Each structure stands twice: as C-alpha cells, then as structure tokens.
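> next input, structure requested:
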Amino acid sequence: MSSTINDRLVSLLTQLALATDGLGAGVVLAFFTIQAWKNFRYTSSALERIRHAKSVTISDLRSLLIDDNSSQTQSDKQFVIIRGLVEAKSVVDGSWKNLMPSSSSSSSIGNSGGLLVSHQSGAKGVVLQNTQTCVYNDIKGLFGYAFDFRSLFGNPLRGQKTLSLSTIPFVLVQNGDSKSPDSTDYVFVNLEGSLHPLPLTTCYHHLQPIPTTPYTLIQAIAGYTYPVGLLDEEKILPLGKEITAVGHCTLQDGNPQINACKKIPYFLSDMTKDQMIVHLVSRKKILFWVGIVLGSVSLGVLGYSLTRSWQRLKEWRHRRQIQHSREEEIANLDATTEDNRADEETEDIPEGQLCIICLMRRKRAAFVPCGHFVCCYRCALSVERDSAPKCPLCRQNIRTSVRIYDS
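As a prediction, the model looks like this:
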C-alpha cells in the first residue's frame, strides 16, 4: 500500500514538473538553487568564523574568560575551539563512587552521576544511543524496479528509529589530566538545545533477518521494496576519547561551560580545527558549483518555458484575430444575403448555376488554390470552417475562398 502511494506521488510530481513546457521543473530547480546558495552562504560564514576562532587549551580557558568578562561580556573571543578528552563530570567533582556501573542488565544510569553501560557490549560512556533500522531489498522485480523514491525526498536510511538516547553530565579535560582527581582544568559540555551530530562510536552491531511470507514473494515479483532485516545498533561516547568542541564558552558559577552555536555545523567532532577548515573549503566549492550548474539549468528551463508560453500567446491572439475577421465576414454575408435574398428567390436560376451543396442559391465563390467555382458563398464559408477543408468537387485541400461578383 505504501509503495503504491509513493508511486502515485512520484507520478504526480513528475507530471507537475513537466507541465507547461517544463515550467514546473524550472521552478523546482530554482528552489534547489536557492537552497544551494543559502547553504553556500552558511558554509562561508561558518568557515570564516572557524578560521578566526581561537584554539584555546583547557588550562588557559578560565583565565581567558575572566579577562573577557572584565572587558566585554559578549565578545568574539568567547567563540573558541577546544580539544580535550571526554570524562564524566563526577570525576572532576571527586565522586569516584558514582563511577561504578549499575548492576541492571539494561542500559542505565547507576545513580546521579553513574556511567552509562551498554547491555549488549558492556561499553561504558557518557552518551548512549540505541537505534533500530529496517533494511529493505534493492532487487529488480519482473515488472519493475525496486527503487525507493522516498530516499529522494527524505532520509535515505528508511525506517530508522531511535529507541533511546541517554546522556549524563560530562566534561572535557586536557590530555594528561584525566587521571588526576585534583585537577580543576576542565570545561563542562552543555548539550541542551544542540541538534548537532555527536561523535559516537559503534559498540554493538547486529542484523536480524525478517522471515519471508507469501506476500513478500508477490512484492518481489512486482518489484516493490520489502523489509529483509532489522539492524540493531548501539553507539556510545566513551570515556577518554579525544574530541574537539566548537562554540561559545562562558563562566557558569565560576566554571567554564561551552554551548553549541547554531550558525556553525560543528559542536563536538573528531576533527581538528585544520580538518574542519579543509572540510568546509571542500563543501564550499561543491556548493558553489552546484549552485552555478543548477542556476544555469533552471534559467535555461524557465527561459524556454517562458518563450514557448509567449509563442502560444501570440498564436492564440492570431487565431482570435482570424476568428474575429471570419465572424465579421459572416455578418457581412448575412447582411448581403438579406439584401439579395428577394432577387435570388424570384430570379430564375439556370440549372448549371446552382450551388452543388445546397442546390438553392447561385454559385458565388471559388476555392483557392484549385479554383473550382461550384458553391454559393455561404456554403463555401461552411466548407472553410471544417477542421480539414477540402474542395467538394476535386477533394483537394483548400486555403480559402473568393467571392465572385457579376459584371
């Protein structure tokens, strides 16, 4: 049922895109062009901010923030890049007993500051994410192709569902200080309000096959996608992992705290500052050329569509003018016919001069280009108004007729 709805949706979108000589496709390409240029500006701004951001060691961070607060509260110097090791906040607080994992078999927080423990692999960390992903087949059927159109408009990982995401307070400490319980050089990581991806490490990976049914065989023959397995994954942010934090750093209750910045695509990352710059430069170039190509194609499609629409408008106006002139000719003919009706009705018309169509009126019109003089003017106009006008005598295609007057 879902595949049928997707097929109909794609068919409708295709018809809308190709309507009016590609106007819909041009509008869609223009929309993607605008999105590409928005991402280009966003990436350029993020690249400049990261280039000018200070790479501060955790030991120097407290003194830097104190100096900033004494001079100006909101300064660009507070946007910093820090690299350190992940450690539970209970370590720097001295609550070493809280580091003991809970005896529960499921992922849990032992107590107020305990570690998160994977119930599958036993890995310990400060962030634990459990996801399940439904894996679909990609085999061509007998009557179609198992192509997932939903991947064009959404997340390519179909059916992904995050079952749980657990976090405990954690900090970044300078390399070499994680084993020292008396060290006070740390920065607290505030994940509140952050939608940035986390540098998690996969600690458990299991693919469970889904049993097939007779309905699955019908789906395979018809070429529709169907689930073949359920992928269960657990990812964790382990203790002691070296990561980079990018964001605004402030003093909260005398302790440094770093918060995510919405204008930057990174918050916590495995990459260093130089690697981030290289990645952003590459992304900036790709977005620039994508915007150029999509913009050129969209302008070409829109130009072609507007040109075709203008030509159709001109043709429609020309047909209207021809129709209007024909209506005037018919009106004049009716007036002339009314004036000459009495003479024609009383006049004795020889048998060879009668119209071969109505056999009532005198021959008055000749067809062009054949030149046959066989109809009255009214019947000649009726022949011209046909979709494929032909001479009633020789059956040759005609363009128009000429009224013939007696001398």
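> when you work out contacts or count neighbours from here on, use the C-alpha atoms and nothing else.
Fine.
> Tyr204 contacts Ile236, doesn't it?
No. Contact between Tyr204 and Ile236 fails when scored by C-alpha atoms under 8 Å: they sit 9.3 Å apart.
> now the strands for the stretch 151-300 of the chain?
161-167, 170-173, 186-190, 201-209, 227-238, 242-252, 255-259, 268-269 (DSSP state E, counting those that start in this stretch).
> mean neighbour count, these: which tops it?
strand 170-173 (a mean of 27; mean count of other C-alpha atoms under 10 Å).
> could the strands of the stretch 151-300 of the chain be laid out in JSON lines, adding distance to Leu381?
Formatted as JSON lines, the strands of the stretch 151-300 of the chain follow (distance: least, C-alpha to C-alpha, whole Å):
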{"stretch": "strand 161-167", "distance to Leu381": "73"}
{"stretch": "strand 170-173", "distance to Leu381": "92"}
{"stretch": "strand 186-190", "distance to Leu381": "86"}
{"stretch": "strand 201-209", "distance to Leu381": "77"}
{"stretch": "strand 227-238", "distance to Leu381": "68"}
{"stretch": "strand 242-252", "distance to Leu381": "82"}
{"stretch": "strand 255-259", "distance to Leu381": "83"}
{"stretch": "strand 268-269", "distance to Leu381": "82"}
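> for comparison, sequence B:
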Amino acid sequence: MTSHEQALVSLFSQLALSFDGAVLGLALAYTAVRSVLKLTANSAALDKLCAAPNLSVSDLRSLLDSSDSDGNSQNKLVIVRGTVEAKSSVESGWKSLRPGVLVSNESGDSAVAIERSQTCIYTEWKGFFGWTSDIRALFVRNLRQQESSSLRTVPFVLIDGGRRSHADYAIVNLEGSRHPLPLTTVYHKLQPTNASPYTFLQALFGNQYPVGILDEEKILPLGKDVYAVGICYYRNGIAEIKSCKELPYFLSELNKDQMIVELTFKSKVLFWSGIILGSLSIGILGYAFMRNWNKWKQWRQQREAQQQRQVNHDDAEFENLVNEMDDVPDGQLCVICLMRRRRSVFIPCGHLVCCQGCAVSVERNVAPKCPVCRQEIRNSVRIFES
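This is a model prediction of the structure:
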C-alpha cells in the first residue's frame, strides 16, 4: 500500500467512526442506494438483451424490412455476430483504392483500432523520512500523469465470416460510444528508467520516483469475430449499428448467452449487496441515533441541573442581600451606597466602611483608594460575624 493510500485509509477510518458511526452508516446507505440504482439499470439492460434477436449480418436486411412493413420504427436493438473488416474493402469506386486500415508498429498486423499506452511505475519505498509523504499525500496531489494512452480508429464494418462476397455488411458507428473495445495485446514491454543524482534525494525524503515505463499496444485486428449489441438502422440504404447507452456492451467477444449469464450474476450480486448494505446501514444508523439521543438527554439533564443550581445560588445571594438591607443601623451603613451593611475591610489601611459589592467596585478602579483615608489599597477582605 502506497503512502497516499495509507493516509487516505487513516483519514477515512477516523471519519467513519465519528458521531458513533453515523458517517459510516450514511456511507453504507449511500452505497446501498447506488447498488439499487445499478440493479435497476442492470435489470432493464438484461430485459432488453433477452428480447433482442440474435442474428447474422445477412439477416439484418430482412429484419429491418419486416419491421418497416409492420409500420414500426426501423431502429431496432439487435445482437449481430460478424467479422471485422475494413470499410474500404466493401466500398465501390475510388474510395476502395485507399487502404483504410491501420498497421501495428510492433507486430505489423492490420487493424481498425490501435491503442498505445505508457504507464509510469513508481517506487513505494518511503525512505528515512517517509512519514512526510503521508502528510503530503493529504494536501498535495501528484500532478504528473502516471498513464498516457492514445486510441486511433478507422471506419470499419462487420461481415459474415467465411464469405467472399461482401454484399451484406453493417457499418460500425463508434460516435459517442464509451464502451470498451475487444482489443488484443500484441506488444507488452517494461523498460527500466535510468537513475539520476536527484533520485537519491527523492528516495531519502520518501518522494516517489519512476523506476520503469510499461509500454503496451493493443489492436482490433481484421478478421476477428465479434458480437455487436446496439441499435441497428438504415442510412443511405446501408445497415449501421450504433451503441446503446443503456447497455453495458457494444462490441464484445461474448455471445448472447454469455452476456445474459454475466448480467444475471451481476444482478444477483447487486441485489444481495443492496440488502446486506441496507441492513447494516439501518443497524448502524439506529445505534448511532440512540447513542446520540442518550447523550443529548444526558447533556440536557446536566444543563438543567446546572441552571437549577445557579438559580438556587442567585436566590441565596438575593436573600443575603435583603437580610443585609433590613434594619441596618446608621453607623453600619456603607458609606458609598448607604443601603447595605459594611462587610469588607480594605487592605492595608484596615477601614471597614463598604459593603462587599461597593468594595469590589472600588478595587476595579484604575487607582483604587480607600474612600475614608484616600490611601491606595491592594484588595479587600469580607468580614463574617459569628
């Protein structure tokens, strides 16, 4: 596990366990909802795939002609088995003089699609100061692209395999398709990179540095038998197949039965994962809700008890204040407010001339002085009668 992955796992574990697992429960609930949505889309794709006719390229014209005679739309979802062939080989006229194919640089095979990719492999050693990479991985993303790929395609068609005549063919339309192509690997080589003087410093401080480049080339060769799952329609009198976004397949090496088996297995996995994850999320969210509810009630009780103690303290203070204001002789009244009994003695002069509240007010002055002798005071002490 790389340093970036370790830092992410540590961060996600702390987030998941926060709020007594409420975040983990929400994440599981989100995953369960995603599983249900994927199950719905997968089930719809499975129904469409089961209803789609499985035929050859030569049967497309009769199928589309019969649907047109019934008054239905010519666009129809079909599963067509055929052989990959260059479009120039079936065209007539001056266009057929152009080769219209791609040639692999490594194997020399003719193809209609070539994908060349280079993957940079980095070291996972953290070095002597590898802990810095965990902190850096949280805030700094690696701006260097670790994988670069290029895909070149040319127009191609599907024909019936083993036939010399190309009277019946179907054009494959790749526009807007994000489905993977059934490519064949023809070149695979790992080339080590030369170390530089800067590499030692990178390794010392735990920075990742490249150790090799994986060069691959994949092609879609001519003459390969594939199955096309898509919308078939006529354009200028020629059958054309376009991918369907609702289906996970377009060009594949799997036949109809294998596709149905694979989608059925995925549907079962999504169904049970939705049930299991949904049950876990409900349990974790219920546990987190009860825990936080009990904590909130405990905090509320503590706050009410604290407020009650504060009210009792204020009542006691008010009662003492009232007692100090009742029946106080003139000689014992505070010289400042003339309402409460003298209770505080100023230090160091020792005069008992103020109540506690007025003594505190005198102490808060910038230059506190005794109201009788005008001597500077440091603090005051309350006197209690036994």
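> which one, of the strands of the stretch 151-300 of structure 1, ends up nearest to Leu313 of structure 1?
strand 227-238 (51.3 Å; C-alpha to C-alpha).
> give me the stretch of structure 2 that the closest one matches.
Using TM-score structural alignment, the residues of structure 2 aligned to strand 227-238 of structure 1 are 210-221.
> residue nearest the middle of structure 1, spatially speaking?
Phe153 (5.5 Å; C-alpha atoms, centre = their mean).
> map it across to structure 2 for me.
For Phe153 of structure 1, no residue is aligned by TM-score structural alignment.
> ok, Phe153 of structure 1 to Thr14 of structure 1 distance?
14 Å (C-alpha to C-alpha, to the nearest Å).
> also Thr57 of structure 1?
Applying C-alpha to C-alpha to Thr57 of structure 1 and Thr14 of structure 1 gives a distance of 54 Å.
> neighbour count: these two, which is higher?
Thr57 (18 against 13; other C-alpha atoms under 10 Å).
> these two touch, right, the more buried one and Leu64?
No. Contact criterion C-alpha under 8 Å: Thr57 of structure 1 and Leu64 do not qualify, at 10.1 Å.
> and Val353 of structure 2, what element?
Per DSSP states H and E, Val353 of structure 2 falls inside strand 352-354.
> where does that strand end up in structure 1?
Counting by TM-score structural alignment, strand 352-354 of structure 2 has no counterpart in structure 1.
> C-terminal to that strand, what's the next element?
Criterion used, DSSP H and E; the element after strand 352-354 of structure 2 is helix 356-363.
> tell me which residues are up against the helix or strand following that following helix.
Going down the chain from helix 356-363 of structure 2, the next helix or strand is strand 379-382, by DSSP H and E. Taking contacts as C-alpha atoms under 8 Å, 6 or more residues apart in numbering, the residues outside strand 379-382 of structure 2 that touch it are 343-347, 356, 359-360, 363.
> run the chain-centre distance for stretch 273-285 of structure 1.
Put simply, stretch 273-285 of structure 1 sits 24 Å off its chain's centre (C-alpha atoms, centre = their mean, to the nearest Å).
> can you check which part of structure 2 it sits on?
By TM-score structural alignment, stretch 273-285 of structure 1 lines up with residues 256-268 in structure 2.
> touching the matching stretch from outside, list them.
Counting by C-alpha under 8 Å, 6+ apart, 39, 42-43, 46, 49-50, 54, 79 sit against stretch 256-268 of structure 2.
> make it 10 Å
Stretch 256-268 of structure 2 has contacts (C-alpha atoms under 10 Å, 6 or more residues apart in numbering) with 35-36, 38-43, 45-47, 49-50, 52-54, 79-81, 227-229, 248-249, 252-254, 269-271, 273-274.
> now those: which count as buried?
Neighbour counting by 16 or more other C-alpha atoms under 10 Å classes 35-36, 38-39, 41-43, 45-46, 49, 52-54, 79-81, 227-229, 248-249, 252-254, 270-271, 273-274 among the contacts of stretch 256-268 of structure 2 as buried.
> so which of the residues you listed are in helices?
Per DSSP state H, helices hold the following members of those: 35-36, 38-39, 41-43, 45-46, 49, 270-271, 273-274.
> is it possible to get JSON lines of the residues you listed that adds distance to Ala7 of structure 2?
Shown next, in JSON lines, are these (distance: C-alpha to C-alpha, whole Å):
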{"residue": "Ser35", "distance to Ala7 of structure 2": "27"}
{"residue": "Val36", "distance to Ala7 of structure 2": "30"}
{"residue": "Lys38", "distance to Ala7 of structure 2": "30"}
{"residue": "Leu39", "distance to Ala7 of structure 2": "32"}
{"residue": "Ala41", "distance to Ala7 of structure 2": "34"}
{"residue": "Asn42", "distance to Ala7 of structure 2": "34"}
{"residue": "Ser43", "distance to Ala7 of structure 2": "38"}
{"residue": "Ala45", "distance to Ala7 of structure 2": "39"}
{"residue": "Leu46", "distance to Ala7 of structure 2": "40"}
{"residue": "Leu49", "distance to Ala7 of structure 2": "43"}
{"residue": "Leu270", "distance to Ala7 of structure 2": "29"}
{"residue": "Phe271", "distance to Ala7 of structure 2": "32"}
{"residue": "Ser273", "distance to Ala7 of structure 2": "27"}
{"residue": "Gly274", "distance to Ala7 of structure 2": "28"}
